[in-house]
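Participant: Have a look; sequence and predicted model below, questions after that.
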Amino acid sequence: MSHPSSTNAPADLPLLLGGDVMLGRGIDQILATPSDPILFEGYVRDAREYVRLAERKNGPVPRGVDARYVWGAAREMLADRTRRRILNLENAITTNDTPWPGKGIHYRLNPANIGCLTEITPDCLVLANNHVLDWGRAGLVETLDTLDAAGIASVGAGRDRAEAERPAILSDGHGARLLVFAAGHGDSGVPADWAADESSAGIHYLPILDETAVKRLAGLIDSHRQPGDTVVFSIHWGSNWGYQIPETHRRFAHALVDEANVDLVHGHSSHHPRAFEVHNGRLILYGCGDLINDYEGIGETTPYRSDLALLYRPTVRRGRLERLELDPFAIRRLQLQACSPPDRDWLLGVIDRQAQRFGGRVIDSGAHLTCRWEE
């Protein structure tokens, strides 16, 4: 199917995409203004325990760090304004002390630590996920207010349904637009009652991935699209662990490309990278993995290695993927650090095997990992 909206797009649109950015709990505790460390989890009741777990694994972690610390070796790349940078923010930004009832894990960043995000100032933060309402609707509204005040665009959540479904509209730097839509699906752990409605804050929620949903999203996208726009659809879906891609996800992603004229599908929720696919020239990332988290001292993350992260740097031309480079990092001492050669080789092997399932290959080109795919 043709993609008429992309015919007037600029020659190249460089993007930078990442998976889950979790700045709460242990990470919030090492920043300049930590939240109350109380947790409501079944096993850990103090967020500082996640710092101690990281220290047992990899050595001392500094406290009261500046806003640059967490990003470490990835900071320059994340702050590169020549690319449109889209990340999934998987925590609330709030001082609210009342957690969502019945939920086992609650992530939050103190608003006083917003400098951790303004240090890189991403072009768009996706909020349609299973943690943004961990501290209630009040916590979500404070998150939205804090990001607005910081000048950081967000998408996928809002003070009502219309705002939650509205795209982030970004300039591509060459006179055309990049539209970012976002939604969360229940199989990632998003509670159904987190859906925004006409009078309540919440997220853009997808109860089922079917043809009806595709038609609704196609209509929503077309209601905002102008000639020359490039469209990214960001979706929080699937389990935290494992490499299997559900067939329902693959059909839905293909339909977004073929029927809703989406140019790139940005999937996340898995704590480790999953396969990617190029379908009709459009990139589908089924699971980008965590970019930053506080899990490095938790043993059950093996054998999937959620301590290894990827940044995805696709370049699209008239909506079609021209090239894709991947940059690996390791989470050590609650900071993104350069991968050791053995870790880089391990991650390369995993993502290359996953890419081969859908006609792709990943090779080490030296400076980056480079992806190839069947035309």
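Facilitator: Happy to help now that I have it.
Participant: going forward, measure contacts and count neighbours with C-alpha atoms only.
Facilitator: Will do.
Participant: Let's check: the centremost residue of the chain is which one?
Facilitator: In the chain, the C-alpha nearest the mean C-alpha coordinate belongs to residue 88, at 2.7 Å (Cα atoms, centre = their mean).
Participant: for that one, what are its contacts?
Facilitator: For residue 88, the contacting residues are 18-21, 125-127, 129, 268, by Cα atoms under 8 Å, 6 or more residues apart in numbering.
Participant: what's the farthest-apart pair in the residues you listed?
Facilitator: 18 and 129 (14.1 Å; Cα to Cα).
Participant: And the two? Which one has more around it.
Facilitator: Taking neighbours as other Cα atoms under 10 Å, residue 18 and residue 129 compare with residue 129 leading, 32 against 25.
Participant: measure the nearest residue to residue 307 once chain neighbours are set aside to residue 30 for me?
Facilitator: Using Cα to Cα, 6 or more residues apart in numbering and skipping the chain neighbours, the partner closest in space to residue 307 is residue 331 (5.0 Å). Remark: distance between residue 331 and residue 30 (Cα to Cα, to the nearest Å) = 15 Å.
Participant: Between the two, which is the more surrounded one?
Facilitator: Neighbours were counted for residue 331 and for residue 30 using other Cα under 10 Å; residue 331 has more, 26 against 22.
Participant: now the strands for the stretch 51-200 of the chain?
Facilitator: Along the stretch 51-200 of the chain, the stretches classed as strands by DSSP state E, counting those that start in this stretch are 84-89, 92-93, 108-109, 124-126, 154-155, 157-158, 168-171, 177-185.
Participant: Second structure follows, compare the two:
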Amino acid sequence: MILIGADFVPTKSNKKFFAEGNAEYLLGEELCKMLQKADYRIFNLEIPLTDKETPINKCGPNLIADTNNVKLYEKIEVDLFTLANNHIMDQGEAGYFSTINVLDNVGIDYLGCGNTLSDACKPKIVEVKGKKIGIYSCVEHEFSIASANSAGANPFDVIESYNHVKNLSNACDYTIVLYHGGKEHYRFPSPNLQKYCRNFIEKGANIVICQHSHCIGCEENYKNGKIIYGQGNFLFDDSDDECWKTGLLIQIKDDFEINYIPVVKCANRIRLADEYEKTQILNQFDARSEMIKSEKFVYDNFSIFASQNIYNYLLWLTGVDNNIVFRVINRIFRYKFSEFFIKKKYSKNQMLKIENMTCCESISELFVQGLKDINK
């Protein structure tokens, strides 16, 4: 039996218990027993383990955890960490090398990251109960990506990633894809995410699990496979947002039947959901899963979500979002001031140029490469 959990991150509120290896406090007795019974345990380590801060230039937080926090992972016998995520390089190559050295020292395997791109894209094949299980991990492009000459995470590529999975599935009895992507706090797939995940199934994956959204999403049975659009966190005490308070542990049984085991956040720790909580979580999960059977719903709902967020994204281009006075005014007007400001700031023609710059493959590639060169 294989257990797959999502983001497993020590934070200021509970790093003391990580360093003590206090699994009973952080996870509860029942969950600890369940993990002990598993044949293979997989989680997402979305933080570098290092005792020295060497933060990279990026937008968003630079996460870091002391190396002694590995004691909890060792205590519960994590077998494999995926490192293909948007935070593994937050402390640069020094933080990355510290992380893999720490994991090597305690015998925890990892994938989805490497000293070069060719290393990072390598999958794992493990044997569980006499079956060959292939595991592939990739991440959407942010600030953690490996290159031909530098360490980092394995990027999702619309050509190469599918070739990797096709080759892997031909060599295995069962293939798992761990895809670190999707929009944070959004419980449904975007139209493109749905296409990407379906294509993984068509190339031979049996299950595709989307992590990164920090919320439980929904599932889709597609052809001969299953897609989970959002697993939620495992243990990541970084927000009081309602969606952060629940997660799913995915159980793959010996006959490859899949079960969902809900967990609930309680302050700075988690526990198994009680029967009432479990029913509520899974009923909502099933309801959302019914909704995405309609392609129109997937498109329309994402369009609404995009329209709610676009003005905040456009604010990034102006730099005014860093102005404290603007932020106070925007909050007073319940963030509607963003829309008013952007419509005054950009003409229709300017907005069309931004659309073209981000949509056209050739222009977008040139634009992104230019930004990378400037930000070096």
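Facilitator: Sure thing, it's come through. The model shown is predicted, which means the values in this text are computed figures rather than measured ones.
Participant: What about the contacts of residue 88 of the first structure, which are in helices?
Facilitator: The members of the contacts of residue 88 of the first structure all map outside helices under DSSP state H.
Participant: so which helix or strand takes in the aligned residue in the second structure for residue 249 of the first structure?
Facilitator: In the second structure, residue 249 of the first structure lines up with residue 193, judged by TM-score structural alignment. Assigned by DSSP states H and E, residue 193 of the second structure belongs to helix 191-202.
Participant: which other residues reach that helix?
Facilitator: 158, 162, 165, 177, 182, 207-208, 222-227, 298-299, 302.
Participant: May I see the ChimeraX selection of the buried members of those residues?
Facilitator: Selecting the buried subset of these in ChimeraX, with 16 or more other Cα atoms under 10 Å as the burial test, is done by:
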select :162,165,177,182,207,208,225,226,227,298,302
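Participant: quick one: which of the contacts of helix 191-202 of the second structure sit in strands?
Facilitator: 177, 207-208, 222, 225-227 (DSSP state E).
Participant: how about these, which pair is most distant?
Facilitator: 177 and 222 (14.3 Å).
Participant: can you redo the strands of the stretch 51-200 of the first structure as a markdown table with distance to residue 68 of the first structure?
Facilitator: Formatted as a markdown table, the strands of the stretch 51-200 of the first structure follow (distance: least, Cα to Cα, whole Å):
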| stretch | distance to residue 68 of the first structure |
| --- | --- |
| strand 84-89 | 17 |
| strand 92-93 | 18 |
| strand 108-109 | 15 |
| strand 124-126 | 18 |
| strand 154-155 | 21 |
| strand 157-158 | 27 |
| strand 168-171 | 25 |
| strand 177-185 | 26 |
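Participant: Any idea which of those gets closest to residue 341 of the first structure?
Facilitator: strand 84-89 (26.0 Å).
Participant: picking that back up, quick one: the residue nearest to the centre of the first structure and residue 52 of the first structure, what's the gap?
Facilitator: 26 Å.
Participant: now swap in residue 13 of the first structure and tell me
Facilitator: 42 Å.
Participant: Please say which of the two ends up with more neighbours.
Facilitator: Each of residue 13 of the first structure and residue 52 has its neighbours counted (other Cα under 10 Å); residue 13 has more, 24 against 17.
Participant: wait, isn't that one in contact with residue 321?
Facilitator: No - with contact defined as Cα atoms under 8 Å, residue 13 of the first structure does not count as touching residue 321 (9.6 Å).
Participant: quick one: common contacting residues for these two?
Facilitator: With Cα under 8 Å, 6+ apart, residue 13 of the first structure and residue 321 have common neighbours residue 315.
Participant: show me where the stretch 251-376 of the second structure has helices.
Facilitator: 275-291, 295-318, 324-332, 337-345, 348-359, 361-374 (DSSP state H, counting those that start in this stretch).
Participant: Of all these, which one is nearest residue 48 of the second structure?
Facilitator: helix 361-374 (22.5 Å).
Participant: matching residues in the first structure for that closest one?
Facilitator: Going by TM-score structural alignment: helix 361-374 of the second structure matches no residues.
Participant: Need the contact partners of that helix.
Facilitator: The contact list for helix 361-374 of the second structure (Cα under 8 Å, 6+ apart) reads 356-358.
Participant: And those, which of them are buried?
Facilitator: Looks like those have residue 357 buried, using 16+ other Cα under 10 Å.
Participant: tell me which of the contacts of helix 361-374 of the second structure is nearest to residue 54 of the second structure?
Facilitator: Using Cα to Cα, the contacts of helix 361-374 of the second structure come closest to residue 54 of the second structure at residue 358, 31.2 Å.
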